[in-house]
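1. Sequence first, then the predicted structure:
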Amino acid sequence: MSIRVEGLTKIYGEQKAVNNISFSAAPGVLGFLGPNGAGKSTTMKILTGFIPATGGKADVCGFDVATHPTEVKRCIGYLPESNALYTDMYVKESLAFIADIHQLHEPAKRIADVIEMTGLGPEQHKKIGQLSKGYRQRVGLAQAILHDPQVLILDEPTSGLDPNQLISIRQLITDLGKTKTVILSTHIMQEVEAVCNHVIIINKGKIVTDDSLKNLKGANGKTSLEDIFIKLTNQ
């Protein structure tokens, strides 16, 4: 398993944002779902070493997030919901900057490959500040996959994309999931049904289901994932 989480807890003041959750993830695309404030982003931030857990344990590619944060960061590509970018940099310049941080071998070739993968070719010579929201998302995704990590954590990766862009990015996520562990957080249920083979739904800091998409739909009368989500998160 690329990711193992055991008894993970995060407390802010008197609020348990994440309440003793456990799960694992192997190569493939895992849909990590929940209402706003359910604990999704908090869990992902803990996995990436962005914030510490209050209790429990999380391993990424065999490395403990708390004790080996540098090794974990080498294994993970992270696209946060906020997608903070250096807007005064040109697209290729920003990718070269990230490549330098990761000390990539043959960075120019890898940058060219990632630009093609993410469809950034037409915009590669523009400043990030001149790009549409959809293309900024592509830059964030390109930065996340640039160092070819084994684990990708994507928080609302298709936000702002038009229907044509959606198709290409969904296909990219599907292709990445063939060899990598991808955790995908989104509110778009059709997106989960299109690319995910496993689903975790978290509500009020606790996991309410952890199953394959096929089993989940079969156990609920083959209703839509949206209906299943509403049923499980309104309890």
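-> Looks like it came in fine. Numbers count the residues shown, from 1 in each chain.
2. alpha carbons only for contacts and neighbour counts from here, please
-> Will do.
3. which residues sit against stretch 110-119?
-> Contact with stretch 110-119 is made by 92, 95-96, 99, 121, 124, 138-139, 141-142, 145-146, 169, 172, as judged by C-alpha atoms under 8 Å, 6 or more residues apart in numbering.
4. And for A53, nearest residue in space, chain neighbours not counted?
-> Distances taken as C-alpha to C-alpha, 6 or more residues apart in numbering place K10 nearest to A53, at 5.2 Å, with adjacent residues excluded.
5. okay, now the one to match up with it:
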Amino acid sequence: MSIVVSNISKFYSTQKALNSISFEIQPGEIVGFLGPNGAGKSTMMKILTTYIDPSEGTAMVNGFDTQSNPIDVKKNIGYLPEHNPLYLDMYVREYMKFNSSIYKISKSRIEDIIALTGLTPEANKKIGQLSKGYRQRVGLACALLHDPKVLILDEPTTGLDPNQLVEIRELIISIGKEKTVFLSTHIMQEVEAMCDRVIIINKGEIVADKRLNEIADKARQVIEVEFDYRIEEAFLLNLPHVSNVKNTEGFYYQITFDTTKDMRTTVFDFAHDNQLKILQLARKNKNLESLFRELTGS
């Protein structure tokens, strides 16, 4: 396993940031780590990068314990923190050479990484002159310099415009073909586009650990409908594939169906047969965002 987390807890004074969480990540997986603000995402990443120690439990990276073998863990990890620490007065290639001196990396490796991350046109510019997207590329390039087997990325696409976001996403997907990638983000669409699997954390506890195709296979849909008259929810529960009915207000209902078939025609036929008029009708698929909101109460 690339990452093994076993019963990790972390206390800050009397506050419990992580509550006995466990998960494993296999080599070659791209795993999204999601949670609302304050859920414990950054704390977990700091533990995996040996920046802080857990209060309880163990974390292993490529077979090395984060507490007893922190140097070996760092050799195996490339880390891009949320606030990318860069020396803005240094040139891109100069900054890469500065970082490579720590790992005693050859010049050819530097040029390979500059090319891989699409930095060749900007390599002779000062970092302070670069756009946010290119600065993220510099951070990724430095994380990749020593050819780590595991990449840990904390909010790698925050603050990027749509074009930059697509570029960084494609770069991460490309990197993920050869390395294990563990990334946190608040952008659900990015997880759906990049990741094989998602782990959702809330209040320091894991509330979901699913492969993205499992979420799609078990996709549900919500039909939001407003009738011109109030009816008993029991009648709607008799519709095929219905798992839940909620009268949100007045004549407005949310009907959850456990099927991928579009059930709007079924609701329309129900209204017609019962001499009801439909004032509003909308269909919403259950997806990662709706699962996230359901599990975290957001």
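-> Arrived safely. Keep in mind that what you see is a predicted model, and the values were worked out from it rather than measured.
6. Need the TM-score from the superposition.
-> Here the TM-score for the pair of chains, by TM-score structural alignment, normalised by the length of structure 1, is 0.95; 233 aligned residues with a C-alpha RMSD of 1.4 Å.
7. Tell me the counterpart of V61 of structure 2 in structure 1.
-> Using TM-score structural alignment, the partner of V61 of structure 2 in structure 1 is V60.
8. show me the contacts for the closest residue to that match other than its chain neighbours.
-> In space, and not counting its chain neighbours, V60 of structure 1 is closest to I3: 4.7 Å by C-alpha to C-alpha, 6+ apart. By C-alpha under 8 Å, 6+ apart, the contact set of I3 of structure 1 is S24, A25, A26, A58, D59, V60, C61, G62.
9. re the thing from before, neighbours of the residue nearest to A53 of structure 1, how many?
-> Applying other C-alpha atoms under 10 Å, we find 23 residues neighbouring K10 of structure 1.
10. On the three-state scheme, it is what?
-> Here K10 of structure 1 is strand, with the state taken from DSSP: H, G, I helix; E, B strand; the rest coil.
11. State the distance from it to I51 of structure 1.
-> Here K10 of structure 1 is placed at a distance of 9 Å from I51 of structure 1 (C-alpha to C-alpha, to the nearest Å).
12. what residues are shared contacts of those two?
-> Each of T42 lies in contact with both K10 of structure 1 and I51 under the rule C-alpha under 8 Å, 6+ apart.
13. can you pull out the strands in the stretch 151-298 of structure 2?
-> For the stretch 151-298 of structure 2, the strands defined by DSSP state E, counting those that start in this stretch cover 180-184, 197-202, 205-211, 221-227, 242-249, 252-257, 278-285.
14. any idea how far the fourth one is from the chain center?
-> What that stands for is strand 221-227 of structure 2. Remark: strand 221-227 of structure 2 is offset 29 Å from the chain centroid, using C-alpha atoms, centre = their mean, to the nearest Å.
15. Which strands or helices does it pack on?
-> strand 252-257, strand 278-285 (3 or more C-alpha pairs under 8 Å, 6 or more residues apart in numbering; DSSP states H and E).
16. Let's have those in a markdown table, adding mean neighbour count and distance to N202 of structure 2.
-> Shown next, in a markdown table, are those (neighbours: other C-alpha atoms under 10 Å; distance: least, C-alpha to C-alpha, whole Å):
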| stretch | mean neighbour count | distance to N202 of structure 2 |
| --- | --- | --- |
| strand 252-257 | 21 | 24 |
| strand 278-285 | 14 | 23 |
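17. out of these, nearest to N213 of structure 2?
-> When these are compared by C-alpha to C-alpha, strand 278-285 sits nearest N213 of structure 2, at 14.5 Å.
18. follow-up on the earlier one: please type out the ChimeraX selection for whichever of the contacts of stretch 110-119 of structure 1 turn out to be buried.
-> Typed into ChimeraX, the line below selects the buried ones among the contacts of stretch 110-119 of structure 1, using 16 or more other C-alpha atoms under 10 Å:
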select :92,95,96,99,124,138,139,141,142,145,146,169
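19. burial of I71 of structure 2, as a residue count?
-> I71 of structure 2: 14 neighbours (other C-alpha under 10 Å).
20. Give the buried residues for stretch 202-217 of structure 1.
-> Neighbour counts over stretch 202-217 of structure 1 (16+ other C-alpha under 10 Å) mark I202, N203, K204, G205, K206, I207, V208, D210, S212, L213, L216, K217 as buried.
21. Would you reformat these as JSON lines and include distance to I111 of structure 1?
-> Formatted as JSON lines, these follow (distance: C-alpha to C-alpha, whole Å):
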{"residue": "I202", "distance to I111 of structure 1": "36"}
{"residue": "N203", "distance to I111 of structure 1": "38"}
{"residue": "K204", "distance to I111 of structure 1": "40"}
{"residue": "G205", "distance to I111 of structure 1": "38"}
{"residue": "K206", "distance to I111 of structure 1": "39"}
{"residue": "I207", "distance to I111 of structure 1": "38"}
{"residue": "V208", "distance to I111 of structure 1": "40"}
{"residue": "D210", "distance to I111 of structure 1": "36"}
{"residue": "S212", "distance to I111 of structure 1": "34"}
{"residue": "L213", "distance to I111 of structure 1": "34"}
{"residue": "L216", "distance to I111 of structure 1": "39"}
{"residue": "K217", "distance to I111 of structure 1": "40"}
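22. Rebuild the strands of the stretch 151-298 of structure 2 as TSV, extending it with distance to V31 of structure 2.
-> Formatted as TSV, the strands of the stretch 151-298 of structure 2 follow (distance: least, C-alpha to C-alpha, whole Å):
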stretch	distance to V31 of structure 2
strand 180-184	5
strand 197-202	5
strand 205-211	9
strand 221-227	25
strand 242-249	30
strand 252-257	28
strand 278-285	23
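23. Nearest to K149 of structure 2, out of those?
-> Short answer: strand 180-184, nearest of the strands of the stretch 151-298 of structure 2 by C-alpha to C-alpha, at 6.3 Å.
24. so what does the closest one touch, helix or strand wise?
-> Contacts defined by 3+ C-alpha pairs under 8 Å, 6+ apart place strand 180-184 of structure 2 against strand 30-34, strand 150-154.
25. I am finished for the moment; much appreciated.
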